[in-house]
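the sequence isn't on hand, but the structure is:
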């Protein structure tokens, strides 16, 4: 455990709870106390590791009775999530964020292993190979949006 930082440990803890339930509700301060860290560390873990592109929906309520609700999305039974992913992609997306979406699609059985590799090959930096990073992110977003739209319409 020496090589793991506190963010990794908190992430694994939350994922282990999510493995047993489709969603969890936590109090930021209680989890922070449990791991002897500041509550902002919990925010950081949730903001960076429990994102839509990683297959999670997060809802929070601030205040004394506040909570953070984390739910693992099931893209097969809730295709509206694909619409949210399309909205997330928007007009521009980085290679890293696009790869996270591909991983989520694979984990939710919307892409086979081979298909995920093909999509990754189509959107990676070395394939697009443009000198303008903004244009590259724009083209990547168009490709990802098109794929997500096709997946959204495939089951209808």
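Sure, I can see it. Not measured: the values here are computed from a predicted model.

drop to CA atoms for contacts and neighbour counts, all remaining ones
Will do.

who touches the strand or helix carrying residue 57?
Residue 57 belongs to strand 56-61 when assigned by DSSP states H and E. Contacts with strand 56-61, where a contact means C-alpha atoms under 8 Å, 6 or more residues apart in numbering, come from 46, 50, 51, 66, 67, 68, 69, 70, 71, 72, 73.

same check on stretch 126-142?
By C-alpha under 8 Å, 6+ apart, the list of residues contacting stretch 126-142 from outside reads 89, 90, 91, 92, 93, 94, 95, 98, 121, 122, 123, 125.

same check, this time on stretch 20-33
By C-alpha under 8 Å, 6+ apart, stretch 20-33 touches 17-18, 38-39, 41-43, 66-72.

which of those are buried?
18, 39, 41, 42, 67, 68, 70, 71, 72 (16 or more other C-alpha atoms under 10 Å).

please tell me how far the fifth one sits from residue 101.
Using C-alpha to C-alpha, to the nearest Å, residue 67 is found at 26 Å from residue 101.

do the same with the last one
Counting by C-alpha to C-alpha, the separation of residue 72 from residue 101 is 14 Å.

what residues sit buried inside stretch 113-131?
Those buried within stretch 113-131 under the rule 16+ other C-alpha under 10 Å are 116, 119, 120, 123, 124, 125, 128.

now do it: distance to the chain's middle.
19 Å (C-alpha atoms, centre = their mean, to the nearest Å).

adding another structure so you can compare the two:
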């Protein structure tokens, strides 16, 4: 059985997907009431599952008429994708940013679920048991090599 965070995430992704603008505005308290949870649960879902690394821009306005705006950031077209990935990865990349990028590519259906899983395993701290900053440098090289191989030059 899925937990409440998964259910809220899927709900938000669903309405975001159906939004013609690629953006939604939600009231945190209304959403908490809808899912019978505390408002901090909504904050947790948004702050952990709708990050910039995962392809989302989140903006919030506090106060009586406050809202949380979530906007999906689309990846560049294939012609610019290689340049975008090279710039994003750079000379070193930490595990959270790398996993966020893999997540974004999987969500955009550029990587299959299997390819994404293999990449996550290859770049994990458990696999790269090397001291920083070398671990992040090797992770960047691995990411570039895998993505060039999977996406073509």
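Looks like it came in fine. This structure is a prediction, so every number in the text was calculated from the model and none was measured.

shared neighbours, residue 72 and residue 101 of the first structure?
With C-alpha under 8 Å, 6+ apart as the test, residue 72 of the first structure and residue 101 both reach residue 55.

could I get the full set of helices for the second structure?
Applying DSSP state H to the second structure gives helices spanning 4-18, 28-34, 39-49, 78-89, 95-107, 113-123, 134-151.

with the second structure overlaid, how far apart is the strand holding residue 57 of the first structure on average?
Compared with the second structure after the fit, strand 56-61 of the first structure shows a mean deviation of 1.0 Å (mean C-alpha distance after the TM-score superposition for the first structure).

which ones are touching the residue nearest in space to the middle of the first structure?
Nearest to the geometric centre of the first structure sits residue 54, at 1.9 Å (C-alpha atoms, centre = their mean). Residues near residue 54 of the first structure by C-alpha under 8 Å, 6+ apart: 100, 101, 103, 104.

isn't the last one right up against residue 55?
Spelled out, that is residue 104 of the first structure. Yes: if you go by C-alpha atoms under 8 Å, residue 104 of the first structure and residue 55 touch, sitting 5.6 Å apart.

give me the neighbour count for residue 16 of the first structure.
Neighbourhood size, residue 16 of the first structure [other C-alpha atoms under 10 Å]: 11.

trace it over to the second structure, please.
In the second structure, the residue matched to residue 16 of the first structure (TM-score structural alignment) is residue 14.

how close does that match sit to residue 51 of the second structure?
Distance from residue 14 of the second structure to residue 51 of the second structure, by C-alpha to C-alpha: 17 Å.

same question, residue 89 of the second structure
Taking C-alpha to C-alpha, one finds residue 89 of the second structure at 17 Å from residue 51 of the second structure.

okay, these two: which has more neighbours?
residue 89 (21 against 17).

how about the more buried one, what does it touch?
By C-alpha under 8 Å, 6+ apart, the contact set of residue 89 of the second structure is 98, 140, 143, 144.

what would the residues you listed look like in a markdown table with distance to residue 29 of the second structure and neighbour count?
Converted to a markdown table, the contacts of residue 89 of the second structure look like this (distance: C-alpha to C-alpha, whole Å; neighbours: other C-alpha atoms under 10 Å):
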| residue | distance to residue 29 of the second structure | neighbour count |
| --- | --- | --- |
| 98 | 32 | 24 |
| 140 | 40 | 23 |
| 143 | 40 | 24 |
| 144 | 42 | 18 |
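
let me see the contact set for the residue nearest to residue 55 of the second structure when sequence neighbours are not counted.
Sequence neighbours aside, residue 73 is the residue nearest to residue 55 of the second structure in space, at 5.1 Å (criterion: C-alpha to C-alpha, 6 or more residues apart in numbering). Contacts for residue 73 of the second structure (C-alpha under 8 Å, 6+ apart) come out as 55, 56, 57.

nice, that's everything, thank you.
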